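Undergrad: structure here, sequence nowhere to be found:
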């Protein structure tokens, strides 16, 4: 059978397309599925992480998935970021160093994820930060990953990648899983089956709310949200039917048409930002003019 792939971007349309593709996997078992990219004119490389979360649903049904008719420019970038290596293609060298490569992590691979951040999460237009803020920012990214490992129950692990878009002045970093989603965790915690995906995401973002007993928690996003507000970047959280968006202009949550498998967090930095950022705690009297 054949499934058409349309343009995949880091927006509601892109995630609706992925959720619809995931829905179709529910009825398939032992099928040969051709993913036809003929109508796909643009694929944001960081979206390889949530795309792979969708593919796991096909793999769970023991289906064989083969991408076909991929435009040369899309194929090149997805070979450079190593995503297509998961589907039998060879890797291409990223001479421009715009990709943060696609990688699958086991739920116990916190140390490997930390090494990944050390290796790839620098340069690529990231706004200038003090050492203290850079450390806190990295810790926040690690908390997001750690939250996924502890709550998602994603049997296929956690999927990570990113992409620097120099012409668009943005860097996107994406963490996804194919787990039970934020809604299911919150429903179990509150013993309330009526909580929607948007309500669950909104609750999880409030202060130190967490479904872990007697432990501080939350999604680890407060510092990142504060930074993105100043940087004029963007934060997306997609979990099951919920699509949450935060930017300097405000925040919103809307319902997707179909059920996205698991949770995805996408952090978009404005790389056209020439400011230098620091923590308030790092300032001294000599910094005040």
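TA: Right, received. Where do you want to start? Keep in mind the model is a prediction, meaning the values are calculated, not measured.
Undergrad: from now on I want contacts and neighbour counts done on CA atoms only, so please keep to that.
TA: Will do.
Undergrad: and the helices in the chain?
TA: Secondary structure of the chain (DSSP state H): helices at 12-25, 48-60, 72-80, 110-120, 131-151, 181-190, 197-204, 222-231.
Undergrad: packing partners of the fourth one?
TA: With contacts defined as 3 or more C-alpha pairs under 8 Å, 6 or more residues apart in numbering; DSSP states H and E, the secondary structure elements packing on helix 110-120 are strand 99-105, helix 131-151.
Undergrad: buried residues in the longest one?
TA: Within helix 131-151, the residues that qualify as buried by neighbour count (16 or more other C-alpha atoms under 10 Å) are 133-134, 137, 139-149, 151.
Undergrad: ditto for the first one
TA: Residues 99, 100, 101, 102, 103, 104, 105 are the ones in strand 99-105 that count as buried (16+ other C-alpha under 10 Å).
Undergrad: next, the one to line up against it:
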């Protein structure tokens, strides 16, 4: 059993994901796929939806391979320990009771899906509606965005564990974060059946192009992830996506594509979306389009 200390904040950003992959690679080579591992999170001060879906997907993958993948959860601070419970992370690893409704309804528990997660996505949209308020038009846009995100994970996964999703509202930052992950074959292996792609970074660039599809699903919109990216950019949000050794990031209205350092790889696909949301002011009407997004 290899013990790996995660003594940093596992936030919903590229730098956090890269730090996590680097720690696994250095402390337990091959840990994500082929060794018995315990992650010591007791010195960690923050876990976000990206951490939750990644850890749960890795455990599901290890369970299928009859490997042990365990975590030691932090005991303080209380907001973090509460999140471990209400996000479903604690229950998924058999470390305590599951969520019974987060006070304030700011977290949707991690959900595992193998088909289109209609009810699970409705739960996420409900979170936003309760916390921030949504017009009908914005609710439709949010549904479309999340469905495209989940569908692309399914289309590119071929994963025996399916996909995992989770969401959290941050009232102080006035934003909502969504994360979806799988432990599948990644974009390159999927797209190379139709396109000439030899590298993960080429595949992730191609996946962000309109009218690119794996043709693996009748639900595929033929937009790759471009539709999702365009909606996020229009709303002033951010997006981080990684597949095996490559990553894409939309931040501050700018796209960046690159490869992980030192040969690190995410063992599947991870997508994280952050959307700023503002509730309508009590003394102000919605704008002419009914928008309440920031």
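TA: Sure thing, it's come through. In this text, all values refer to a predicted model and were calculated from it rather than measured experimentally.
Undergrad: hmm, back to that, would you mind finding the most buried of the helices of the first structure?
TA: helix 48-60 (a mean of 23; mean count of other C-alpha atoms under 10 Å).
Undergrad: got the angle for that one vs helix 12-25?
TA: Counting by axes from the mean of the first three to the mean of the last three C-alpha atoms, to 10 degrees, helix 48-60 of the first structure lies at 10 degrees to helix 12-25.
Undergrad: can you name the residues that contact residue 210 of the second structure?
TA: Listed by C-alpha atoms under 8 Å, 6 or more residues apart in numbering, the contact set of residue 210 of the second structure reads 222, 223, 224, 225, 226, 227.
Undergrad: so how far is residue 61 of the first structure from residue 88 of the first structure?
TA: Distance, residue 88 of the first structure to residue 61 of the first structure, by C-alpha to C-alpha, to the nearest Å: 19 Å.
Undergrad: between the two, who's got more neighbours?
TA: Neighbours per residue (other C-alpha atoms under 10 Å) separate residue 88 of the first structure from residue 61, with residue 61 holding more: 15 against 10.
Undergrad: count the neighbours of residue 290 of the second structure for me.
TA: Burial of residue 290 of the second structure is recorded as 14 neighbouring residues (other C-alpha under 10 Å).
Undergrad: how close does residue 132 of the second structure get to residue 53 of the second structure?
TA: For residue 132 of the second structure relative to residue 53 of the second structure (C-alpha to C-alpha), the value is 24 Å.
Undergrad: no no, residue 141 of the second structure
TA: Noted for residue 141 of the second structure: a distance of 23 Å to residue 53 of the second structure, by C-alpha to C-alpha.
Undergrad: cool, residue 110 of the second structure as well?
TA: Taking C-alpha to C-alpha, one finds residue 110 of the second structure at 7 Å from residue 53 of the second structure.
Undergrad: would you check that residue 51 of the second structure makes contact with residue 12?
TA: Yes: using C-alpha atoms under 8 Å, residue 51 of the second structure is in contact with residue 12, at 7.3 Å.
Undergrad: and the counterpart of residue 219 of the first structure in the second structure, what does it touch?
TA: Correspondence of residue 219 of the first structure to the second structure, assessed by TM-score structural alignment: residue 224. Each residue near residue 224 of the second structure by C-alpha under 8 Å, 6+ apart is listed here: 152, 207, 208, 209, 210, 211, 212, 213.
Undergrad: now which residue in the first structure aligns to the first one?
TA: Right, the one you point to is residue 152 of the second structure. So residue 152 of the second structure corresponds to residue 147, using TM-score structural alignment.
Undergrad: now do residue 184 of the second structure
TA: In the first structure, residue 184 of the second structure lands on residue 179 (TM-score structural alignment).
Undergrad: ok, its match touching residue 261?
TA: Yes: using C-alpha under 8 Å, residue 179 of the first structure is in contact with residue 261, at 6.7 Å.
Undergrad: these two - which one has more neighbours?
TA: Between residue 179 of the first structure and residue 261, residue 261 has the larger neighbour count (other C-alpha under 10 Å), namely 28 against 23.
Undergrad: show me what contacts the more buried one?
TA: 19, 22, 53, 54, 57, 177, 178, 179, 180, 181, 239, 240.
Undergrad: for the fourth one, list the residues it contacts.
TA: Applying C-alpha under 8 Å, 6+ apart, one finds that residue 54 of the first structure lies in contact with 18, 19, 21, 22, 178, 260, 261.
Undergrad: longest strand anywhere in the first structure?
TA: strand 250-270 (DSSP state E).
Undergrad: tell me how far it lies from the chain's centre.
TA: Centroid separation between strand 250-270 of the first structure and its chain, computed with C-alpha atoms, centre = their mean, to the nearest Å, is 9 Å.
Undergrad: next one: stretch 237-248 of the second structure
TA: Worked out by C-alpha atoms, centre = their mean, stretch 237-248 of the second structure lies 10 Å from the chain centre.
Undergrad: equivalent range in the first structure for it?
TA: Stretch 237-248 of the second structure covers residues 233-244 of the first structure once aligned (TM-score structural alignment).
Undergrad: touching the matching stretch from outside, list them.
TA: 12, 15, 181-183, 196-198, 201, 225, 228, 245-248, 251-270.
Undergrad: tilt between the longest strand of the first structure and helix 197-204?
TA: With the same axes, to 10 degrees applied, the angle from strand 250-270 of the first structure to helix 197-204 works out at 70 degrees.
Undergrad: what sits closest to the residue most central in space within the second structure if chain neighbours are left out?
TA: Nearest to the mean C-alpha position of the second structure, counting by C-alpha atoms, centre = their mean, stands residue 179 at 2.1 Å. Of all residues beyond its chain neighbours, the one nearest residue 179 of the second structure is residue 272 (4.4 Å), with distances taken as C-alpha to C-alpha, 6 or more residues apart in numbering.
Undergrad: can you check residue 246 of the first structure too?
TA: Nearest residue to residue 246 of the first structure in three dimensions, chain neighbours excluded: residue 235, at 5.0 Å (C-alpha to C-alpha, 6+ apart).
Undergrad: how many neighbours does that neighbour have?
TA: Residues near residue 235 of the first structure, counting by other C-alpha under 10 Å, number 22.
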